[in-house]
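Undergrad: return atomic coordinates for the entry below.
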Amino acid sequence: MTQQLFATDALLPTGWARNVLITWDGTGRITAVAPNAQPNGAAVAPGPVVPGIPNLHSHAFQRAFAGLTEYRGESQDSFWSWRNLMYRFAARITPESLEAIATWLYVEMLEAGYTSVCEFHYVHHDQGGTPYADDATLSLALLRAAQRAGIGITLLPVLYQTSGFGAKPPRADQARFIRSTDNMLSLLERLAPAAQAQGAVLGLAPHSLRAVPPDSLATAVQGLTALNAQAPIHIHIAEQTQEVDDCVAWSGQRPVQWLLEHAPVDERWCLVHATHMTPQEYLDAARTGAVAGICPTTEANLGDGIFDMPLWLQHGGRWGVGSDSHACVNAAEELLMLEYGQRLSLRQRNVLATAAQPEVATAMTLQAVQGGAQAAGRAIGGLAVGEQADLVALDAQHVALRDLPAHSMLSAHVFGSHRTSAIDSVWVAGQQRITGGRHTQHDAAAHAFVAARSATIAPD
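TA: As a prediction, the model looks like this:
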């Protein structure tokens, strides 16, 4: 059945437009976007309508220990000491707790302006590292969580085989992650019908160059391409300087340099973090058409460093944002942190504004939507015909937004409100999931999450 929404102001791929009538069909695809229109009986949005932002990098289970690692456990804490704590937590996850944690997380994402998520999923087996009777158990739990919350999902099962460059054997606390390449390709075949049934996209995530040897990486990419030549491929790369140093010691090349010379990197790929690159690597990576997956709040939380966004954009690079470890679950907060990181690094303001879009919040939103859609492998690239009706309506009566022009309302949402507080309504594939800022399952999902977290962190 055809549905319509009228917006006094809407952010289209070309910029802001007035009196926009958006029409979509029963599948949730936009069939018409008409500026300078009349409501004609359509529902009227409570404020400016902007495209929902795809979250291009998520480890769902990590939401349950957000805030629990903010103490100094070593003389100098780092990503690597944090990782040890994360492994201890991952060892206690059950299928039931993962589904409860992910369901709440996805509700949070929707309430915070994300309408789609790329789930980088690497906890595969039971607590002892033994495959479940149904090897897809934990993957299916994530698909169910996304379906229950009503968020779009790109599921990226993670290939993880070694503990370091040079095919170092996996550590004991990595046993839940380990799969052979053939086993991973079998898992993707097993998951394909379930993913297709709910409109999900299925891709692959070679975890990192330190966790996937070269032969396995090549075989996995070839196998995935044989299953689906358009399937997205995501990989952690150059997140930490130690990773860069270890890669050089192993291969004589930096991680991004090695990857570009040894893998068929193109528009299907998402280079997650890519924090530590040389100017030549920025140029070469951007030329592939791959998306840079920037996770500003996690990168700040872990002390990773700051991506050189002006240099990336200078070369035409594409990017999107993710909440990664979910220290923060808020689309606007990621944009704010991204811009503020650039300001602190460069001692400039409005760094990510463009000549076409001088309002930095507008420019960042449009770019994050386009890059996130590409990384997700889904038609969620904005308010345009043929794209999915993933929409966010701001609350024009919110005190931070009231009586402002629409482009300033978006700026106030990102830079001047509590961020989630200015979101009124969210639609995914034309289905309204958030009304008055709340998900219908908010309370039930929150209760289940708290119970799952308590069980997971409780002492034996």
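Undergrad: can we go C-alpha only for contacts and neighbour counts from here?
TA: Fine.
Undergrad: OK, contacts around the closest residue to E387 other than its chain neighbours?
TA: Sequence neighbours aside, A379 is the residue nearest to E387 in space, at 5.0 Å (criterion: C-alpha to C-alpha, 6 or more residues apart in numbering). For A379, the set of contacting residues under the criterion of C-alpha atoms under 8 Å, 6 or more residues apart in numbering consists of A373, G386, E387, Q388.
Undergrad: from what I see, D135 and E189 are in contact.
TA: No. When contacts are counted by C-alpha atoms under 8 Å, D135 is not listed as touching E189 (11.6 Å).
Undergrad: skipping adjacent residues, who's closest to E99 in space?
TA: Nearest non-adjacent residue to E99, counting by C-alpha to C-alpha, 6+ apart: A141, 5.1 Å away.
Undergrad: ok, now N19?
TA: Once its chain neighbours are removed from consideration, N19 has its nearest residue in T8; the separation is 4.3 Å (C-alpha to C-alpha, 6+ apart).
Undergrad: ok so the one you found is a helix residue?
TA: No. If the criterion is DSSP: H, G, I helix; E, B strand; the rest coil, then T8 is strand and not within a helix.
Undergrad: distance of it from A429?
TA: 21 Å (C-alpha to C-alpha, to the nearest Å).
Undergrad: contacts only, for the one residue sitting closest to the centre of the chain.
TA: The centroid of the chain falls nearest to L56 when counting by C-alpha atoms, centre = their mean (2.2 Å). With contact taken as C-alpha under 8 Å, 6+ apart, L56 is in contact with V117, C118, E119, G293, G320, V321, G322, S323, G372, A375, A376.
Undergrad: structure for this one too, so we can compare:
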Amino acid sequence: MFESDRDCPVPQTSRGGRSLWFEQALLGEAWASDVRITVADGLIATIETAVARTATDQGGGVAIPGVANVHSHAFQRAMAGLTEGRGPEGGEDDDFWSWRQLMYRFLDRGGPEEIEAITALAFAEMLEGGFTRVAEFHYLHNAPVGRPYADPAELTGRIVAAAEATGVGLTLLPVFYAHSQFGGAEPNHGQRRFITDVDQFADLVARGRTLTAALPDAVVGVAPHSLRAVSPEELAAMPGLAGDGPIHIHVAEQTKEVDDCLAWSGARPVEWLLANAPVDPRWCLIHATHVTPAEWGEVAARGAVVGLCPVTEANLGDGVFPASAYVQQGGRFGIGTDSNVRIGLAGELRMLEYSQRLSLRKRAVMADGARTTGRALFDRALSGGAQATGAQNGLGGGLAVGQAADIVGLDTRGIAFEGRSGDAILDSWIFAADRNAIRSVWRRGEQVVVEGRHVARDAIESRYRKALKTVLGQDA
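TA: From the prediction side, this is the model:
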């Protein structure tokens, strides 16, 4: 049974840690019952199974590992629900490109305070939704007028501050954005807040490393925005700037992008990228929706990760990535929330599976071998997310000794979990349970979600409401 996390004392071990107990826990490949996990210095120190709960243990219910969110534009959280009318032209062909014009107009307002407040809410909701790390694809660099702030890394610092305030693990991905179209076209007015040159960008990456130095297990990589926004020469500079960090890029999200890339280069976007960039396991190709079998086969062979954002891809009408065929060839994927129109791991995984079912007119598409659909989806999102966010080597490998104590506690008292155990718990969570199925979340052993709410939710919401008034022009 559960005990109130607020009432349960936090035991102190000799190393300044705590102990958590769960009725069931997913430990690597296998489920175990009556599990005690002790935490020290943010890491899992010991795991015991088949042990009774003591009065000083926190926890209860079912423990699963926290998963990394491989793709977020946190500032877009404030746009959720505000772009569901037709685009600015009012025509019938509303698509990603008309949505993008609305997003550009949204950027006319919103300074550092507002960006930090919006980001903090998005990060808190990620923790409430089962994500314990986020790859923030951070391309909002300049002031609304388009000029750098006095401190060019002002908004980078605000992203870091939001991560620190919420406790989410941060993989910071400063975005390089210089052009409006293939072939090095000049940026347009709506892109003014994104633009840097290579030298300015190198400084932003260096400042990002300095600003994240005090965060536990922070990772810094780079993100050339897309082949539209980065010239071949600029793209060639990105791996060196990334160092050991991950490299993310939007690619082949829309059919127009494919057509424009063919007109520019004679090759499709993923085809061109594979031929002209050192794509390897450090790379994460965001969306890659419109790919041929030869393209996704080569991505899989090189060990790169595809970053899928099923809810956003559905919201924008992008299309459906051929995930079933891709994983059958050993392809790896991670899950992202992108525009943050709705934040939650279970919802993203459900949308991924359902999109495959609708496309192929089959059921249990992503299941494989002995693994049920929910288990197979979860395992792949866990491993692909850890790789894509640079959170391997002890930061995102699941519930095992030496790994970060990033733990999600499911409340299995709900009717959706009645009579379930093992993999059926994951299936029921993803496909049948309510959003409140996540009761508790620990990040590096610190409880950041209690009874379904982030511990600082009230203060975060208050700041967000104030910020939204400014961003929406309601502060007069």
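Undergrad: got a TM-score for the two of them?
TA: These two chains, once laid on top of each other, score a TM-score of 0.95 by TM-score structural alignment, normalised by the length of the first structure; 453 aligned residues with a C-alpha RMSD of 1.5 Å.
Undergrad: one step back: D135 and E189 of the first structure: who's more crowded?
TA: Ranked by neighbour count (other C-alpha atoms under 10 Å), D135 of the first structure and E189 place D135 first, with 18 against 14.
Undergrad: which residues touch the more buried one?
TA: With C-alpha under 8 Å, 6+ apart as the criterion, the residues that contact D135 of the first structure are H124, H125, L187.
Undergrad: quick check, it in a strand?
TA: No. D135 of the first structure sits outside any strand when classified using three-state DSSP, being coil.
Undergrad: mind checking what it lines up with in the second structure?
TA: Under the alignment defined by TM-score structural alignment, D135 of the first structure corresponds to P152 in the second structure.
Undergrad: look up how far A314 of the second structure lies from its match.
TA: Using C-alpha to C-alpha, we find P152 of the second structure at a distance of 34 Å from A314 of the second structure.
Undergrad: which SSE is G398 of the second structure in?
TA: Element membership of G398 of the second structure [criterion: DSSP states H and E] is none; it lies in no helix or strand.
Undergrad: which residue sits closest to the aligned residue in the first structure for it, ignoring its sequence neighbours?
TA: In the first structure, the position corresponding to G398 of the second structure is occupied by G382, as judged by TM-score structural alignment. In space, not counting the residues next to it along the chain, G382 of the first structure is nearest to P51; the distance is 5.2 Å by C-alpha to C-alpha, 6+ apart.
Undergrad: translate that neighbour into the numbering of the second structure.
TA: The criterion is TM-score structural alignment: under it, P51 of the first structure has P65 as its aligned partner in the second structure.
Undergrad: wouldn't E299 of the first structure be in contact with G293 here?
TA: No. The pair E299 of the first structure and G293 fails to qualify as a contact (C-alpha under 8 Å) at a distance of 11.1 Å.
Undergrad: those two: which is more packed in?
TA: Higher neighbour count among E299 of the first structure and G293: G293, with 30 against 24, using other C-alpha under 10 Å.
Undergrad: what sits closest to the more buried one if chain neighbours are left out?
TA: Distances taken as C-alpha to C-alpha, 6+ apart place V272 nearest to G293 of the first structure, at 4.2 Å, with adjacent residues excluded.
Undergrad: and the one you found, what helix or strand is that in?
TA: V272 of the first structure is located in strand 269-273, with elements delineated by DSSP H and E.
Undergrad: where does that strand end up in the second structure?
TA: Under TM-score structural alignment, the match for strand 269-273 of the first structure in the second structure covers residues 283-287.
Undergrad: superposed on the first structure, where does that stretch end up, distance-wise?
TA: Taken against the first structure, stretch 283-287 of the second structure registers an average deviation of 0.5 Å after superposition, with mean C-alpha distance after the TM-score superposition for the first structure.
Undergrad: contacts for that stretch, please.
TA: Residues outside stretch 283-287 of the second structure that contact it (C-alpha under 8 Å, 6+ apart): 71, 246-253, 304-309, 313, 321, 388.
Undergrad: give the buried subset of those residues as a PyMOL selection command.
TA: Paste this into PyMOL to select the buried members of the contacts of stretch 283-287 of the second structure, with burial taken from 16 or more other C-alpha atoms under 10 Å:
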select buried, resi 71+246+247+248+249+250+251+252+253+304+305+306+307+308+309+313+321+388
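Undergrad: among the contacts of stretch 283-287 of the second structure, which lie within strands?
TA: For those, membership in strands holds for H71, I247, H248, I249, H250, V251, V305, V306, G307, L308, with DSSP state E as the criterion.
Undergrad: rebuild these as TSV, extending it with distance to Q328 of the second structure.
TA: Formatted as TSV, those follow (distance: C-alpha to C-alpha, whole Å):
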residue	distance to Q328 of the second structure
H71	23
I247	24
H248	23
I249	24
H250	23
V251	22
V305	14
V306	14
G307	17
L308	16
